[in-house]
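A.B. asks: Give me coordinates for this.
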Amino acid sequence: MPTKDRYHHGDLREELLRASLRLIETEGLTAVSLRRVAREAGVSPGAPYHHFTDRAALLAALSARGFEQLGAQMISARDQAANPREALIGMGVGYVRFARDNPAYFRLMFRPELYEADKHPDASSAGDAAYAVLEAAIAEATSTDALPSEDIDTLAVALWSLAHGLASLTVDGKLELRSAQMGTTAAELSDRVTRLFTEMINSRRPEA
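C.D. replies: The predicted structure is shown next:
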C-alpha cells in the first residue's frame, strides 16, 4: 500500500515510531529528531507534530512500547515455568534475551528523563507495569515457600538489578565474550547466574 494511503488510515504514528527505532538501531539515539524522523517516514516536517509535541514525547512513546514488550516477554517466561522459583529464573533469562534482541529499545527505555511520571505518564506506567510482573512472581515464590519471605521489596530490587546488569553486559557485548571464554553461551550463562543467585537467597532461610 502506498505510504500516503497508510497515513490516511491512521498509521502515521506507528510509522514514526518504526522510523525512530530504525534510526536508533543504525545511527544511535542522537540521530533522532522530529524532522529527521519525518524524512525517514517520507512525510512533511510538520506531520510528526500531529502525534508528538516534541522529541521527548516521541522517545517516551517508544520507551513505553519497549516496556510493554518486556513485560509480555516476562509474563510468557513465567507462564511456561514449572514452578514459581523456575518462573523467576526464566523471567531473568527472558529479561536478558529481550535486551539482546532489542538493544535499541533497551538503551532507550531506562533514560531518566523519559521516566518522569508527570511529563511522560505512559512510559512511567508501562515501566511500573513491567516491574509489577516481577513483584507478583516474587510474591508467589515466597507464598509457596520457594524463597524466604523476609524483605520481599529488597529481594525484588536485587533480582531486577541482577537481570538488568546481565542485560547491560549483553547489550555491550561483554557477556557474549565472557561466556565464549567459558565455553558456553550468553543465554546459558544468564540462566546459571540467575539460578545461582536464587540458590544463594534460598540458603539464607533460617533453619527450623
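
A.B. asks: Could you use CA atoms for every contact and neighbour count after this?
C.D. replies: Fine.

A.B. asks: what residues are up against the nearest residue to Arg78 once chain neighbours are set aside?
C.D. replies: Using C-alpha to C-alpha, 6 or more residues apart in numbering and skipping residues adjacent in sequence, the residue nearest Arg78 is Ala87, 4.5 Å away. Shown in contact with Ala87 (C-alpha atoms under 8 Å, 6 or more residues apart in numbering): Ala77, Arg78, Asp79, Gln80, Ala81, Ala137.

A.B. asks: which SSE is Ala87 in?
C.D. replies: In the assignment (DSSP states H and E), Ala87 maps to helix 84-101.

A.B. asks: Pull out the buried positions in that helix.
C.D. replies: By neighbour count with 16 or more other C-alpha atoms under 10 Å, helix 84-101 contains the buried residues 84-100.

A.B. asks: Likewise for stretch 44-61?
C.D. replies: Buried positions in stretch 44-61, judged by neighbour count with 16+ other C-alpha under 10 Å: Ala47, Pro48, Phe52, Ala56, Ala57, Leu58, Leu59, Ala60, Ala61.

A.B. asks: which two in those residues are spaced the farthest apart?
C.D. replies: Greatest spatial distance in the buried residues of stretch 44-61: Ala47 and Ala60, 17.9 Å, computed using C-alpha to C-alpha.

A.B. asks: Other residues contacting stretch 135-148?
C.D. replies: So stretch 135-148 is contacted by 78, 84-85, 87-88, 149, 152-153, 155-156, 198, 201-202, 204-205 (C-alpha under 8 Å, 6+ apart).

A.B. asks: in this protein, which spans are helices?
C.D. replies: Counting by DSSP state H, the chain has helices at residues 3-8, 12-27, 34-41, 55-80, 84-101, 103-109, 121-143, 152-171, 174-181, 186-202.

A.B. asks: show me the contacts for the residue most central in space within the chain.
C.D. replies: Centroid-nearest residue in the chain, with C-alpha atoms, centre = their mean: Leu70, separated by 4.2 Å. Leu70 makes contact with Tyr95, Phe98, Ala130 under the criterion C-alpha under 8 Å, 6+ apart.

A.B. asks: one more to put side by side:
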Amino acid sequence: MFNSSVPKEDSRDLRATLLATAIDMLAEPQAVAVPSLRSIARACGVAPSAVYWHFPSEAELRSAVLDAEYTDMVDSIEHALEIGGPDTDPLEIAGDAYVSWGLAHPGAYQLLFESNDPIPETRADNGPRLQRRIVDLAAAVDPDDPFSAALLLWTVWHGLVSLRLHKTDWPWGLTPTQANTRLITALKHPAVD
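C.D. replies: Predicted structure coming up:
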C-alpha cells in the first residue's frame, strides 16, 4: 500500500519528480493499438478461438490490418488520379485524396503513420508504389530533386491530417483542399527574394 501522507516540505519535491517523470515518459512514442483479438471476437459475436484460427497472434492481425488499410489508401489516391479531370493538377488531386482518406480513417491513419511499428511485407510493396507516384508527380515542381519535393509534400499532407485529427477545436481558416491548393501553388511559384 502507498503512503499518501507526504511531509509538506517534501511535497514540492515529489511534485517536481512526478512532473519530470511524466515528461520523461512522454519522450517515448506511445503505442497506437489494434483492438485485442478478444474484443474483435466479442464485436463479431464469435468465440475468441475463432479469431485465433485466422490470426494466431495479435501481431499477425495488426500486420493484416496495416496491409489492408495501406492498400486502401494507396488505391484511393490512384483512383482519384485516374478520374481527375484534365484541367486539375495531379499533385492537388493526390494531396486532396491523401488528406481526405486520412481524415475519413482517423484510427487507421494513426496506426499507419503515427506509430513506430515495423512495415509488413505487403505494405512494403505499396510504400514504394505510392512513393514513386508522388516523386513522379513532384518532378513537375522540382525536376532536379523530385524526391525532396515529394518528401516536403508528404510532410505537409501528413501535417494537415494529423493536426486536424488531433486539434479539432482550432480555427483553421482554410479547408484541407484550400490548404493543399496553396501548398502546390507555393511550390510551383516560389517567392523570389
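
A.B. asks: about what we covered before: what does the residue nearest to the centre of structure 1 align to in structure 2?
C.D. replies: Using TM-score structural alignment, the partner of Leu70 of structure 1 in structure 2 is Met73.

A.B. asks: Would you check how far apart that match and Leu103 of structure 2 are?
C.D. replies: 11 Å (C-alpha to C-alpha, to the nearest Å).

A.B. asks: do Ile77 of structure 2 as well
C.D. replies: Distance from Ile77 of structure 2 to Leu103 of structure 2, by C-alpha to C-alpha: 14 Å.

A.B. asks: same question, Pro128 of structure 2
C.D. replies: Taking C-alpha to C-alpha, one finds Pro128 of structure 2 at 22 Å from Leu103 of structure 2.

A.B. asks: One more: Ser76 of structure 2?
C.D. replies: For Ser76 of structure 2 relative to Leu103 of structure 2 (C-alpha to C-alpha), the value is 13 Å.

A.B. asks: What of Asp142 of structure 2?
C.D. replies: For Asp142 of structure 2, the distance to Leu103 of structure 2 - C-alpha to C-alpha - is 28 Å.

A.B. asks: Not counting sequence-adjacent ones, nearest residue to Gln80 of structure 1?
C.D. replies: Nearest non-adjacent residue to Gln80 of structure 1, counting by C-alpha to C-alpha, 6+ apart: Ala87, 7.5 Å away.

A.B. asks: Just to confirm, what residue in structure 2 is aligned with that neighbour?
C.D. replies: With TM-score structural alignment as the criterion, Ala87 of structure 1 matches Pro90.

A.B. asks: May I have the residues that are in contact with the equivalent of Val156 of structure 2 over in structure 1?
C.D. replies: Under the alignment defined by TM-score structural alignment, Val156 of structure 2 corresponds to Leu162 in structure 1. Contact partners of Leu162 of structure 1, counting by C-alpha under 8 Å, 6+ apart, are Gly92, Thr194.

A.B. asks: what about Leu162 of structure 1, distance to Glu113 of structure 1?
C.D. replies: Leu162 of structure 1 is 23 Å from Glu113 of structure 1, by C-alpha to C-alpha.

A.B. asks: Quick check: closest non-adjacent residue to the counterpart of Pro106 of structure 2 in structure 1.
C.D. replies: Mapped onto structure 1 by TM-score structural alignment, Pro106 of structure 2 lines up with Pro103. Nearest non-adjacent residue to Pro103 of structure 1, counting by C-alpha to C-alpha, 6+ apart: Val171, 6.0 Å away.

A.B. asks: Map the one you found onto structure 2.
C.D. replies: Aligned counterpart of Val171 of structure 1 in structure 2: Leu165 (TM-score structural alignment).

A.B. asks: burial count for its match?
C.D. replies: Neighbours of Leu165 of structure 2 under the rule other C-alpha atoms under 10 Å: 18.

A.B. asks: Run a quick check on it versus Pro106, I expect a contact.
C.D. replies: Yes: at 6.8 Å, Leu165 of structure 2 counts as touching Pro106 under the criterion of C-alpha atoms under 8 Å.

A.B. asks: before we move on, back to that, any idea which of the helices of structure 1 is most buried?
C.D. replies: helix 84-101 (a mean of 23; mean count of other C-alpha atoms under 10 Å).

A.B. asks: Superposed on structure 2, what's the mean shift for it?
C.D. replies: Taken over the aligned residues, the distance from helix 84-101 of structure 1 to structure 2 averages 1.9 Å (mean C-alpha distance after the TM-score superposition for structure 1).

A.B. asks: Relative to the whole chain's centre, how far out is that helix?
C.D. replies: The chain centroid and the centroid of helix 84-101 of structure 1 are separated by 11 Å under C-alpha atoms, centre = their mean, to the nearest Å.

A.B. asks: Just give the nearest non-adjacent residue to Ala156 of structure 1, would you?
C.D. replies: Ala156 of structure 1's closest residue in space is Glu135 (C-alpha to C-alpha, 6+ apart), at 6.1 Å.

A.B. asks: just Arg6 of structure 1 next, same as before
C.D. replies: Leu12 (7.2 Å).

A.B. asks: how about the one you found, what's its match in structure 2?
C.D. replies: Using TM-score structural alignment, Leu12 of structure 1 sits opposite a gap in structure 2.

A.B. asks: For Leu12 of structure 1, give its distance to Arg18 of structure 1.
C.D. replies: Taken as C-alpha to C-alpha, the span from Leu12 of structure 1 to Arg18 of structure 1 is 10 Å.
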